[in-house]
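Engineer: Below: sequence and its predicted model.
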Amino acid sequence: MKENEMAHVGHSWLKTNPGSYQKVCDRYHQFASEVLAHNADLHDVIIVGNQAQNTIEGFGIWENAAHAASLEDTQDFAAFMADVANDLAEPYHRNDLVLLYRMNPKS
């Protein structure tokens, strides 16, 4: 990546039906592992959740915005959505962000 270019962050969030939170969390983790294995441009994935609100959010840091944008067109995504569709209280949401700063974690 060039010095003046910034990484792309794909942000998605899901709201689960009551009682489906853990199932969707586990399947989201599996999906993220599959995507990491198939996409060299995907550097990091962070998945966070709020069980009290039945929400799960994922943040993927991509070098290439076009690759991030095409994630929903993959077989991995289609299989993930097919597995969790009946467990969601509302449709899948996606937001595209620009990574402004990335701090190095402490050892």
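Structural biologist: Thanks, I have the structure now.
Engineer: rest of the way, CA atoms for contacts and neighbours
Structural biologist: Noted.
Engineer: The host helix or strand of Asp44 packs against which elements?
Structural biologist: Using DSSP states H and E, Asp44 sits within strand 42-50. Under the contact definition 3 or more C-alpha pairs under 8 Å, 6 or more residues apart in numbering; DSSP states H and E, strand 42-50 sits against helix 21-38, strand 55-62.
Engineer: what angle separates the shortest one from helix 21-38?
Structural biologist: What it means is strand 55-62. With axes from the mean of the first three to the mean of the last three C-alpha atoms, to 10 degrees defining the directions, strand 55-62 sits at 10 degrees from helix 21-38.
Engineer: which residues are contacting strand 55-62?
Structural biologist: When contacts are defined by C-alpha atoms under 8 Å, 6 or more residues apart in numbering, strand 55-62 is touched by residues 7-16, 21, 25, 41-50, 68, 99.
Engineer: What's the first helix or strand after that strand?
Structural biologist: Sequence order places helix 65-69 as the next helix or strand after strand 55-62, per DSSP H and E.
Engineer: counting contacts, what elements does that following helix pack onto?
Structural biologist: Helices and strands touching helix 65-69, by 3+ C-alpha pairs under 8 Å, 6+ apart, are strand 8-15.
Engineer: ok, structure two:
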Amino acid sequence: MVDRRSTCRQRVYYGGRLAFHERTSTFDCIVRNFSAGGAKIEIGNPAAVPDTVELLIARQGVAYFGRIVWRLENLAGLALNGPRRHVASLPLDIALRLRATERINRQLRAELIRLRSVF
């Protein structure tokens, strides 16, 4: 098999997270090898992930926009764009907490409306 990569990949073992659909959906993954131009990730179900994703690597404090170029049973290959720091946008953990808080807020408002209608 001919290696067509433009840069060498380093073997790594990073915990990562794939975010997509404007960060409303996420999958945890393991980054197995990595370079500035791409990465191999291990994920439970690569078929459930769309072609364009954001790869967040908390250990490095960076995120990469990329696209999936190949998929196997539990592996996928990503072609990555240049890194960007998390601080440029809302960090994913805060976005997830915000979404959970908004859901609880909607539930509480619905309960309040229900209670007002009873009295």
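Structural biologist: On my side now, so go ahead. Only a predicted model underlies this, so the values are computations on that prediction, with no experimental measurement involved.
Engineer: List the TM-score for the superposed pair.
Structural biologist: Here the TM-score for the pair of chains, by TM-score structural alignment, normalised by the length of structure 1, is 0.30; 55 aligned residues with a C-alpha RMSD of 4.5 Å.
Engineer: how much does the strand holding Asp44 of structure 1 deviate in direction from strand 55-62?
Structural biologist: Taking the same axes, to 10 degrees, one finds that strand 42-50 of structure 1 is oriented at 170 degrees with respect to strand 55-62.
Engineer: before we move on, the earlier item: buried subset of the contacts of strand 55-62 of structure 1?
Structural biologist: 7-16, 21, 25, 42, 45, 47, 49, 68 (16 or more other C-alpha atoms under 10 Å).
Engineer: Just the helices from structure 2, written as ranges.
Structural biologist: Residue ranges of the helices in structure 2, as given by DSSP state H, are 92-118.
Engineer: Now do the strands in it.
Structural biologist: Along structure 2, counting by DSSP state E, strands occupy 10-20, 25-35, 38-42, 52-57, 62-71, 75-85.
Engineer: who are the neighbours of the last one, in terms of helices and strands?
Structural biologist: Using 3+ C-alpha pairs under 8 Å, 6+ apart as the contact criterion, the elements in contact with strand 75-85 of structure 2 are strand 38-42, strand 62-71.
Engineer: ok, 10 Å please
Structural biologist: strand 25-35, strand 38-42, strand 52-57, strand 62-71 (3 or more C-alpha pairs under 10 Å, 6 or more residues apart in numbering; DSSP states H and E).
Engineer: Now the first one: buried residues?
Structural biologist: Within strand 25-35 of structure 2, the residues that count as buried by 16+ other C-alpha under 10 Å are 26-35.
Engineer: what sits against the closest residue to Ala32 of structure 1 other than its chain neighbours?
Structural biologist: Among residues not flanking Ala32 of structure 1 along the chain, Val45 sits closest, at 7.1 Å (C-alpha to C-alpha, 6 or more residues apart in numbering). Val45 of structure 1 sits next to 9-11, 29, 32-33, 35-36, 58-62 when contact means C-alpha atoms under 10 Å, 6 or more residues apart in numbering.
Engineer: let's go with 7 Å and repeat that
Structural biologist: By C-alpha atoms under 7 Å, 6 or more residues apart in numbering, the contact set of Val45 of structure 1 is 58-61.
Engineer: distance of it from Ser33 of structure 1?
Structural biologist: Per C-alpha to C-alpha, to the nearest Å, Val45 of structure 1 is found 9 Å from Ser33 of structure 1.
Engineer: With Phe80 of structure 1 instead?
Structural biologist: Taking C-alpha to C-alpha, one finds Phe80 of structure 1 at 12 Å from Ser33 of structure 1.
Engineer: Thanks again, I'm all set now.
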